[in-house]
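1. I'd like to go over a predicted model; first the sequence, then the structure.
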Amino acid sequence: MQDTGPEPHHIPAYRFWQHYIKNGIEEAGMQWLEVPDADWAAGLTHPVGSAELKDWSSKIWESTLAFIKNNLAKIDIFLCYLYPQQVDTTAIAQIQQWGIPCVNFYCDNVREFSKVPAAFKVFDRMWVPEYEALAMYKEAKVNYIHLPMPMWVDKKYRNTLPNENPQQISFIGSKDNLRQNLLGEAIAKGLNITVRGSGWQPESSVQTVPHPASVLKKIGNQAGFIKQHGLKGYAIKHLQQLSQSAVFEVGEAYIAAKPGHEEYITITQSSAITLGINRVPSHKRLHTNPLTYSRLRDIEAPMLGACYLTEYCEGLNSLYEAEKEILTYKTADELVQQANRLLKDEQMRKALRASGQQRALNEHSIPVSLQKIKAAIFK
């Protein structure tokens, strides 16, 4: 998800993927090339079907094809992270005709799609990290490879841990109703959790005046939503808008400032317990029965040597051995029970740190995933 500006575009965070994947490629002993001055992320700033998106697509794929054609001898695989609206299937087919297999990583299949987008069917392999999405890909008969989320940790953070804070339970992540309800309920049951991340602390009081949308634009947006999520998703969206307030609150006493990069790593490593939450807001399910799937934190925290307690979801058992490498919970009650158990058992915390880190680094790293992609494509 390459871009060219000094600041990221106003879309969900994406720049960390470049950092992780490029460093992972280099650690694997491979080399990467990228199209100079290509702003792939800009493709997500234009409305689907708009003239702006078509213009962006035409220009970026023209320059991409020209660059690849001039560097054919240096390229073995075209690896990308593209949303459906960014994909030009004709351009991908041309790259394949030049003898270069094309692999696309995408990590929000479960949350965003009820069926595999047609644009993804052109790729030689889709890199699918969510276990819950595999059935969708099998049904669509799309070639995929199931691999962990691509996570890279600097070697200076491996196998070296700061002194543990023996009573600190930390969650770092942005605020949403599902997370607030879960953490608030656990806190109400007596668990002392420190919460950090975007949205938990009051934001600036500066207010912006929204531009009124035309009736036709609103209708168009609603039609696009229904096309992607269906009438059921549309109904769920409006039911959840009627109940925006969380049932449980996370009081100010439990909220700390959003950490910078180095502090984030220190907190993750030094906390007695680092929490993961795998439930996500979705138009597929009501908040009372949330959608869950394994997130990037399930790879990152163990790689950093955290004592990791995360929310159970399908497929997690294929990544780690519960009770040996990580601990899991399903409810707020289980979260409180497992956390209190860990707080009382220093030896268990140490064992989880060591075993979880080795499993993540040895089996779930980007170099390991790249070797599996090579083996699958170049049989």
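-> Looks like it came in fine. Numbers count the residues shown, from 1 in each chain.
2. alpha carbons only for contacts and neighbour counts from here, please
-> Noted.
3. could you pull out the helices for the protein?
-> 15-27, 51-70, 89-97, 109-112, 134-140, 177-188, 215-241, 261-270, 297-303, 332-343, 346-363, 366-377 (DSSP state H).
4. Please work out which of those helices is packed deepest.
-> Most buried of the helices of the chain by mean neighbour count (mean count of other Cα atoms under 10 Å) is helix 297-303; its value is a mean of 25.
5. re earlier: among the helices of the chain, which comes closest to residue 326?
-> Each of the helices of the chain has some distance to residue 326 by Cα to Cα; the shortest is helix 346-363, at 5.9 Å.
6. List the contacts of the closest one.
-> Residues outside helix 346-363 that contact it (Cα atoms under 8 Å, 6 or more residues apart in numbering): 272, 299, 302-308, 320, 323-326, 342, 368.
7. And these, which two are furthest apart?
-> Maximum pairwise distance among the contacts of helix 346-363 (Cα to Cα): 30.8 Å, between 342 and 368.
8. Find the residue at the geometric middle of this protein.
-> For the chain, the residue nearest the mean C-alpha position is residue 296 (5.0 Å; Cα atoms, centre = their mean).
9. so that one makes contact with residue 151?
-> Yes. Applying Cα atoms under 8 Å, one finds residue 296 in contact with residue 151, separated by 7.3 Å.
10. re earlier: nearest to residue 140, of the contacts of helix 346-363?
-> If you rank these by distance to residue 140 using Cα to Cα, residue 368 comes first, at 26.8 Å.
11. show me the contacts for that closest one.
-> For residue 368, the contacting residues are 28, 362, by Cα under 8 Å, 6+ apart.
12. Please report the distance of it from residue 325.
-> Residue 368 is 19 Å from residue 325, where distance means Cα to Cα, to the nearest Å.
13. quick one: which of the helices of the chain is nearest residue 127?
-> helix 366-377 (8.7 Å).
14. quick one: the longest strand along the chain to chain centroid distance?
-> If you go by DSSP state E, the chain has its longest strand at strand 165-172. Mean-position distance between strand 165-172 and its chain equals 22 Å (Cα atoms, centre = their mean, to the nearest Å).
15. Can you point out the buried residues in that strand?
-> Buried residues in strand 165-172, counted by 16 or more other Cα atoms under 10 Å: 166, 168, 169, 170, 171, 172.
16. Included below, for side-by-side comparison, is a second structure:
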Amino acid sequence: MKILLSFLQDTGQQPHNIPAYRFWQHYIKNGIEEAGMQWLEVPDADWAEGLVHSQGSHELTSWSDEIWDKTLLYIKENRKKIGVFLCYLYPQQINEAVIAEIKRLGIPCINFYCDNVRHFTKVPREFKVFDWLWVPEYEALDMYRRAGINHIHLPMPMWVERTHREGVIHEHPNLVTFIGSKDVLRQNLLGEAISKGLDITVRGAGWLPEAKTQTVIQNSLSQKIANQFSFIQQHGLKGYAIRNLQQFNQPAAYAVDDTHIEAKPDHQEYIQFTQSSAVTLGINRVPTFKRFDTNPLTYSRLRDIEAPMLGACYLTEYCEGLDLLYEPEKEICTYRTADELVQQANRLLKDKARRDALRAAGQKRALAEHSIPASLQKLKAAIFK
């Protein structure tokens, strides 16, 4: 299968000032190659730039016009080389007319999106133009069923280098590690577990003080009203109310003391810590405008695929659909509360044989069933059945 790819590629030396995104093209391109398939991309197309500009802005419109004109021209000139168009596009990046034209050329169009339940109360209108939606969250499936849209439930697209799939892991027998950026939900959960006696090492963006540059953005009254209207369209009146009420909430109930925090790891250190920690933690709760922080939304994240693929002894927060990915207690372990996190981690710290068994079984399952090559074969079968 020959795949034209739009997966947040960019063209600059430095990434755009938006949340981390460059890893996606690294994973998907390598996964496609491992599957024995081929990828193509529109030359000099900066897909990530579409996330830089505010919705409805002149800059976003100019970017959209330019990149979609370039994409359609490239497709027409290379039609025989392209089997499918696989994208990772946010609603504001999508040009429905061009996607419809690509479909008329006989090229199936598939869009991946990984934060459905966090960002949307219903499937965005723009997504309906695609032939298929790649949906990784179990919790989002009902939303797509109700919308009557073709969708396929596949794991997050994760790829790890072959050198990290085998070999002896030099374990630090007492090390419990969480790697991830800071937010109030993670701080409360980890802080509570630490207060109950579990020694957790925390690494990631935002946990240590960083130098800040102050940027003042002046918005006109009309722009503020437009932003609020756009927010309500995406999150609903309930989300608007929750956002405003949460601003008056008390600060985090628990803190993570500096003695438990280490510097944000680079890529190689991230892999090393994930593999060598006696217990590697996952947290699946996310801040959202759908719920208050006291009743957080949870769904399976990329780490639930990545950590087992790397051979971690993995303890993650339970969420719906996780038992479809793994057999709990044999391939991974789960917790629902801070108390359960502490209990499960302590059990694992005392039992190296069990840790080793979890590492081997979890990695075997993830690489065999949840890899990008496995997902692409299922996607191909669904499209060309």
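-> Looks like it came in fine. Just so it is clear, the model here is predicted, and its values are computed rather than measured.
17. TM-score for these two?
-> The TM-score (TM-score structural alignment, normalised by the length of structure 1) is 0.98; 378 aligned residues with a Cα RMSD of 0.9 Å.
18. Now the residue nearest to the centre of structure 1. Nearest residue, chain neighbours left out?
-> Of all residues not flanking residue 296 of structure 1 in the chain, residue 149 sits nearest, at 5.7 Å (Cα to Cα, 6 or more residues apart in numbering).
19. Quickly note the distance from residue 44 of structure 2 to residue 202 of structure 2.
-> To residue 202 of structure 2, residue 44 of structure 2 is 38 Å away according to Cα to Cα.
20. of the two, who's got more company?
-> Shown here are residue 44 of structure 2 and residue 202; by other Cα atoms under 10 Å, residue 202 has more neighbours (27 against 12).
21. hang on, the earlier thing: can I get the helices of structure 1 in JSON lines with distance to residue 2 of structure 1?
-> Below are the helices of structure 1 laid out as JSON lines (distance: least, Cα to Cα, whole Å):
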{"stretch": "helix 15-27", "distance to residue 2 of structure 1": "7"}
{"stretch": "helix 51-70", "distance to residue 2 of structure 1": "12"}
{"stretch": "helix 89-97", "distance to residue 2 of structure 1": "18"}
{"stretch": "helix 109-112", "distance to residue 2 of structure 1": "21"}
{"stretch": "helix 134-140", "distance to residue 2 of structure 1": "26"}
{"stretch": "helix 177-188", "distance to residue 2 of structure 1": "30"}
{"stretch": "helix 215-241", "distance to residue 2 of structure 1": "26"}
{"stretch": "helix 261-270", "distance to residue 2 of structure 1": "20"}
{"stretch": "helix 297-303", "distance to residue 2 of structure 1": "21"}
{"stretch": "helix 332-343", "distance to residue 2 of structure 1": "38"}
{"stretch": "helix 346-363", "distance to residue 2 of structure 1": "26"}
{"stretch": "helix 366-377", "distance to residue 2 of structure 1": "18"}
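22. residues touching the equivalent of residue 369 of structure 1 over in structure 2, list them.
-> Alignment note: residue 369 of structure 1 maps to residue 375 in structure 2; criterion TM-score structural alignment. By Cα under 8 Å, 6+ apart, the contact list for residue 375 of structure 2 reads 154, 155, 157, 369.
23. Would you confirm that the second one contacts residue 136?
-> Read it as residue 155 of structure 2. Yes. Applying Cα under 8 Å, one finds residue 155 of structure 2 in contact with residue 136, separated by 4.9 Å.
24. Next up, the contacts around residue 113 of structure 2.
-> By Cα under 8 Å, 6+ apart, the contact set of residue 113 of structure 2 is 88, 89, 90, 133, 134, 135, 136.
25. Run a quick neighbour tally on the aligned partner of the third one in structure 1.
-> Taking TM-score structural alignment for the superposition, residue 90 of structure 2 sits opposite residue 83 in structure 1. Each residue near residue 83 of structure 1 was counted by other Cα under 10 Å, and the total is 19.
26. Of the contacts of residue 113 of structure 2, which belong to strands?
-> Those of the contacts of residue 113 of structure 2 lying in strands (DSSP E): 133, 134, 135.
27. so what corresponds to the second one in structure 1?
-> What it means is residue 134 of structure 2. Superposed on structure 1 with TM-score structural alignment, residue 134 of structure 2 falls opposite residue 127.
28. Please tell me how far that match sits from residue 82 of structure 1.
-> Separation of residue 127 of structure 1 from residue 82 of structure 1 (Cα to Cα) stands at 11 Å.
29. what residues are shared contacts of the two?
-> Counting by Cα under 8 Å, 6+ apart, the shared contacts of residue 127 of structure 1 and residue 82 are 104, 105, 106.
30. mind listing what the first one touches?
-> In this case it means residue 104 of structure 1. Neighbour list for residue 104 of structure 1: 79, 80, 81, 82, 120, 123, 125, 126, 127 [criterion: Cα under 8 Å, 6+ apart].
31. quick revisit: nearest to residue 250 of structure 1, of the helices of structure 1?
-> So among the helices of structure 1, helix 177-188 is nearest, using Cα to Cα, at 4.8 Å.
32. And stretch 274-282 of structure 1, what's buried?
-> Neighbour-count burial for stretch 274-282 of structure 1 [16+ other Cα under 10 Å]: 274, 275, 276, 277, 278, 279, 280, 281, 282.
33. now that stretch: which residue numbers in structure 2?
-> On structure 2, the counterpart of stretch 274-282 of structure 1 by TM-score structural alignment is residues 280-288.
34. Find the nearest non-adjacent residue to residue 133 of structure 1, please.
-> residue 110 is the one closest to residue 133 of structure 1 (Cα to Cα, 6+ apart), at 5.6 Å.
35. Mind telling me what the one you found corresponds to in structure 2?
-> Counting by TM-score structural alignment, residue 110 of structure 1 lines up with residue 117 in structure 2.
36. Verify the contact between that match and residue 136 for me.
-> No. Contact criterion Cα under 8 Å: residue 117 of structure 2 and residue 136 do not qualify, at 10.3 Å.
37. and the nearest residue to residue 159 of structure 1 once chain neighbours are set aside, what does it touch?
-> Computed as Cα to Cα, 6+ apart, the closest residue to residue 159 of structure 1 that is not its neighbour in sequence is residue 305, at 7.1 Å. Neighbouring residues of residue 305 of structure 1 by Cα under 8 Å, 6+ apart: 158, 159, 161, 269, 353, 354, 356, 357.
38. What is the neighbour count of the aligned partner of residue 345 of structure 1 in structure 2?
-> Matched to structure 2 by TM-score structural alignment, residue 345 of structure 1 sits across from residue 351. The tally of other residues near residue 351 of structure 2 (other Cα under 10 Å) stands at 12.
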